[in-house]
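[1] this one's structure only:
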């Protein structure tokens, strides 16, 4: 019996070493030196790479390849079992790859075939410059982990990948030039596969892809987002042998229709299901209410119609429900009539925004005590929102009620039970007094109380309520008085933007934080010069709208600091003098409005540098 335990510990120790090698990067466990043939194979691989930052310096200075960067060896045989050289911060944007950190470049050399004991290969986020995915990568019988995401490989996926019978993890995501031409026949041979990520790979020719997914007996996690998938005709029927282990499925941003639903409902163990940005139409099936393991359900940005099934209240583990940007309709009170269901205790994120819901906001939203995000923005809701709606929402962090016809009716002394991060109440009527309850909120970063019917001065406590505020929209009210110095560290940073337009503010324009991104002050009564601009030396300003005020004086001559500026509107003021030549430094400017002022002289020739201006 004792001997058996010793053997167990030996086996567990070996497995722990293998696991460590599988997840480490700079593994240096080696009781024996690496094998010379494998060392030479690695050097040939290195010779096919460009390494401008000498990331593989240890490959030249150390004799034992088991001590090289990214190499892991078996501490029993000395065979190389891990090659892990992921790059950093390589992203694909607008058909181009951008590398913000020095990564390896070149090609994946045929010499890697000399590493026949390899179990772990990670070359992700390096740049292989559009070269094909090598077919020889299907020749590693022991390979369990293969990661090549964001490597700019291209061409057809070689069917030889189906030979990797030991493969557990496969990530080819982010390679938008990679195409599947074999209808994923090779995929159904990967019987050990647990995680598959091919997001962004072109699978438009894989017409029978659901059948291939059905044939993966061990699969747990699948990501096929942005793959140009459509449903086969006729649709694939549910397979009684479908994997019962699948827990996460991301099919977002494809061309899938509602005919996918019967196939999906066979996967009863799904925990996370993402179907957003597809072509789903018609009502949401009640059958979702029988997927008892669901934690996340994302159906937003489709064309779904009808109401929200009441069966959702039976989903006792559902924490995130995202149904925004559809054509859902009806009164929310119909959906909320069963808040005694267990979803009331589990739900944390609820997005119903940009639909066609009508009627009042039901009081029993306040029963969902674990709610963190509530978004109903952009519907046709009306009626009064009172303190009762939020009585038990102590965990609420993000509140989106804007773009409805709601009126907020809170007592003057009301102190909410929550501390919000995002407050989006645009078009919700809450005036005429400035909302006093905001004084209790000192954690928010974004505030929108535009078009709220407020006719008041902004109280002094507001401007230093939170230094974390980076987005402020109080436009389209009747706020009046002067705006204080906003560059002080005691007030908000406004690192994103500030919109005070369409109010009755007066006096000089105050200083702003140097890192502000957008300033909207149009249609007020501001007066004096605009010399405050020259203090914004960080050059991050992208939009500046000071139109329709009473500003006067010469234009400042510091436009060289605003090369990021894309919108500049100074029209309908009393500005005078000549237009400075430094305005020609605005090489990214797209909208330039200077009309209805008192400028003199000729336009500077330097404005010819502003080639993107689109003036009506």
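    Here it is on my side, so go on. Because the structure is a prediction, the values reported are computed rather than measured.
[2] Please count neighbours and contacts with C-alpha atoms only from this point.
    Fine.
[3] who's in contact with stretch 31-44?
    Contact partners of stretch 31-44, identified using Cα atoms under 8 Å, 6 or more residues apart in numbering, comprise 59, 64-66, 73, 75-80, 109, 111-115.
[4] try it again with 6 Å
    Taking contacts as Cα atoms under 6 Å, 6 or more residues apart in numbering, the residues outside stretch 31-44 that touch it are 64-66, 75, 78, 111-112, 114-115.
[5] Spatially nearest residue to residue 587 (excluding sequence neighbours)?
    Excluding its sequence neighbours, the residue lying closest to residue 587 (Cα to Cα, 6 or more residues apart in numbering) is residue 610, at 4.9 Å.
[6] coming back round to it: and of the contacts of stretch 31-44, the nearest to residue 592?
    Closest approach between the contacts of stretch 31-44 and residue 592, by Cα to Cα: residue 112, at 57.2 Å.
[7] Now for that closest one, how many residues are close by?
    Per other Cα atoms under 10 Å, the neighbour tally for residue 112 reads 21.
[8] and it, that one's in a helix?
    Yes: with DSSP: H, G, I helix; E, B strand; the rest coil as the criterion, residue 112 is part of a helix.
[9] That one: what's it in contact with?
    Contacts of residue 112 by Cα under 6 Å, 6+ apart are residue 41.
[10] do the same with the one 5 residues further on
    Residues counted as contacts of residue 117 (Cα under 6 Å, 6+ apart) are residue 81.
[11] Below is structure B, check it against A:
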């Protein structure tokens, strides 16, 4: 119970504590405690205390836990009034103050028990008592505490008390401060009427005390008009009555009932009378209607801090922000469902210091006016739908210490003005769409401790100025497009604890200076293009003067080379070592693990490493995960593996293992495997007995295991993914399959299984998503139990000897299917129109069977093939990190295995059957189809003219049918077509041409069509040949149109030219005179020439 309450209270430990506790400690508590201990006179610090009280104090001290024997070490002097935490009345010598608050708050919850000695009742003049933060081991509140009649200050908070709150607290009528915060205990109070007997009470904290049975709780609290501060966090008060008492808390300034699910809207109207209220905490109260909330907030004119987080409040945020006090300094509205434009949210709240609006549905852009909120210290808008750029004006917020903008749709570059925020401690802008480089000015943020820019589109190189951030503790830049080398200046970040730069495009070498980052705890440089050796890094870290705290080292998926330095074994705190998928070479020996006693995760897979460890080696560690795939470990499974009692994941694929699996391996790991991968070796003999936990992955594929699958193999197998493909397994399909309730993927392809499927009576693997049984010798009909596998996505039973008709329940029951591959069997009958119900189908392969009848026109309704698939994602969700779905697709004359890009591929193959009739026009609606093969059937009639609408087609095979007519001209528009086969049909006419079709210049793709002509076949006769891309009739129509256009152009040209000339003569006198003079001269010269010729 205490742990649950501690978790609840942790939800609200943030700026309110900073603000509230500052207020209490420096304005209320200090002055209050001084006056209480004083009692009207000066505290006695000299002289002797009363001996009986001295003995009582020593008895009390003897029962208090002091872990370092220094807390109460001053309690030896003769005068108890000089002891730490003790104060006395100057006149009488009586002890008036006892402060036994546990002085090491970081250890609270992990300390030994104390007890309250009954001698406490001897201190009858106590006015101040503090027992907080101790461990009283869930004892009840001692009677001695409530027997101190002069108490004015009592603090029992977080002291692990339990049981009922004594009503005798009501006898302490002089109490002004009462803190019973029970968040580390288990207190309850079924009646609070005793509160009405505390007329002077100013401060009350009963947080985490169960008051669910105190029906009079509000009435009791309301009877204390002097109350200024009330905390009832997670106290679970009962429902409020319909009629609330008249508001009487005239002095209230702090009202905190967070975590009280029974607080409803009615309390808002009641609180609107609290005009002096400065702090209102109503977080996690289950929800409020925004209307009454809007009205109540408008009445609280002095409100400075407002927390309404986690209340499922919907509606426009302006309804709240527009009505709060203009004096507001802290606003917390996170974890609601508020909508509206962020630009219109802030309004005139120019005094805001803290604003957090995380996890809402806010939209719009961050406004430039944000720069006017110069008092801001804490700004968080994470997990909304904010778009646009970060405004340059953010650089005006020079007091800002925390920025959280992660999880939005923010674009553009990080403004250079960010460098003006020299007080910034946290900068979180991850999970957005930010582009451009990290600005050089980030180096000005000398107080920055955490920088999160992960999951963006940041480009460019890391600026050298990042080395100026000497206080930086966490740098997260993963999942971006950062290029270039890691700056050498990173080696100067001596405060760095976490460095995460994975999944970028970094190159170059690891800077030598990174070996001096002796405070590093987590280093992840994986999935980059970093080259060079790791010796300087590992050797440097191993020589750190202080104990190195590095527990996680991720360097996988790079281009690292050289050897693994033996100094790796000196990094004592390492728990995770990931060096896989590099080009590391050399030997791995005992020296690499000498001091790695707490190593839990080791993966050196996919390197050229040779693991040289003696058979009798006993590792210093006990690991959860060991990965050595594609390393050289010898021909036997290392015997030292059996010392790993905690081992859950073992990757030894492609390591050169041979022969039978040793007998000890079958009895090893009695707790069961999570992931066992022994694939791609030369292991032989019967399948080993392996035990696995639920949802495990077992991969024994690509070996030489033989014999049947025995019941002993399945006895302790609870795998979700079982891959046994590419072995020599024989016998019948195992009946244990029916009872594998957790099975999601089963791959037994490429084995020697035979016989019929078992009858699964009333027990089915209903979680099954992928079934691969292709290339075996299975016989009989398609098993009907598959119709109960509603989640099935991939069904591959190709290359077997299955018979019968294709059942209609495939279309009715398996609506999630994305891959249906039944090729090369003995199925007969027609293809059911119900096939159209498979709206998610990407691959349909029914080739090489005895199917007959027409292709159903409903095939045009396969929705996943109608649209273009452009999202690359796992075809199935089952452990996508560890399993990648794969399917064989026969296309372009060869069979290719698709895996990574399978979600982008669409294919229909109905070839080599006895299908007849015409190709349905509806088929051409599959505009997203990539591969279509209808060859070797008896299809007739014309190729549909709209086949050119299938714009994504890459391969089209209609060969060996009875198709007639001309090849549609639109076929020339298929720009992605790279494989075409129309051979052996009855096609005629000219072959259409286009830039793409001209690349398909093999005559064999048209052979067997005697009336086809044109490239790449023989030229068509001129008088008969159709025009390029069309018919002769089209050519003649084109010629007629061209002649008409030519004649029309000549007529229009003559008319325009003639009237242009004549019009100019009429309108322009100078031109007209010049023209006629020119004509006269020409006539005169012609006359002279004519007379001259006549004389001759």
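    It's in. Since we're looking at a predicted model, the values are computed, not measured.
[12] Can you find the partner of the residue nearest to residue 587 of the first structure in the second structure?
    Correspondence of residue 610 of the first structure to the second structure, assessed by TM-score structural alignment: residue 623.
[13] follow-up on the earlier one: out of the contacts of stretch 31-44 of the first structure, what pair is the most spread apart?
    Pairwise over the contacts of stretch 31-44 of the first structure, using Cα to Cα, the maximum falls at 75 and 111, 22.9 Å.
[14] and the gap between the match of residue 610 of the first structure and residue 561 of the second structure?
    According to Cα to Cα, to the nearest Å, residue 623 of the second structure and residue 561 of the second structure sit 26 Å apart.
[15] ok, these two, which is more surrounded?
    Between residue 623 of the second structure and residue 561, counted using other Cα under 10 Å, residue 623 has the larger neighbour count: 24 against 19.
[16] isn't that one right next to residue 600, touching?
    Yes: contact criterion Cα atoms under 6 Å: residue 623 of the second structure and residue 600 qualify, at 4.0 Å.
[17] if you take the average position of the second structure, which residue is closest to it?
    The centre of the second structure sits closest to residue 431, judged by Cα atoms, centre = their mean, with a distance of 9.2 Å.
[18] Quick check, it in contact with residue 406.
    Yes: counting by Cα under 6 Å, residue 406 is a contact partner of residue 431 of the second structure at 5.4 Å.
[19] still on that earlier bit, next, the residue nearest to the centre of the second structure: secondary structure please.
    For residue 431 of the second structure, the assignment made with three-state DSSP gives coil.
[20] Would you mind measuring from the residue nearest to residue 587 of the first structure to residue 581 of the first structure?
    12 Å.
[21] Can you give me the distance of the residue nearest to residue 113 of the second structure when sequence neighbours are not counted to residue 511 of the second structure?
    Nearest in space to residue 113 of the second structure, with sequence neighbours left out and distances taken as Cα to Cα, 6+ apart, is residue 135 at 4.9 Å. With the distance defined as Cα to Cα, residue 135 of the second structure ends up 49 Å from residue 511 of the second structure.
[22] more crowded one of these two?
    Neighbours per residue (other Cα under 10 Å) separate residue 135 of the second structure from residue 511, with residue 135 holding more: 25 against 17.
[23] ok, the more buried one - contacts?
    Residue 135 of the second structure sits next to 113-114, 159-160 when contact means Cα under 6 Å, 6+ apart.
[24] Doesn't it belong to a strand?
    No: counting by three-state DSSP, residue 135 of the second structure is not found in a strand; it is coil.
[25] now for it: what does it line up with in the first structure?
    By TM-score structural alignment, residue 135 of the second structure lines up with residue 127 in the first structure.
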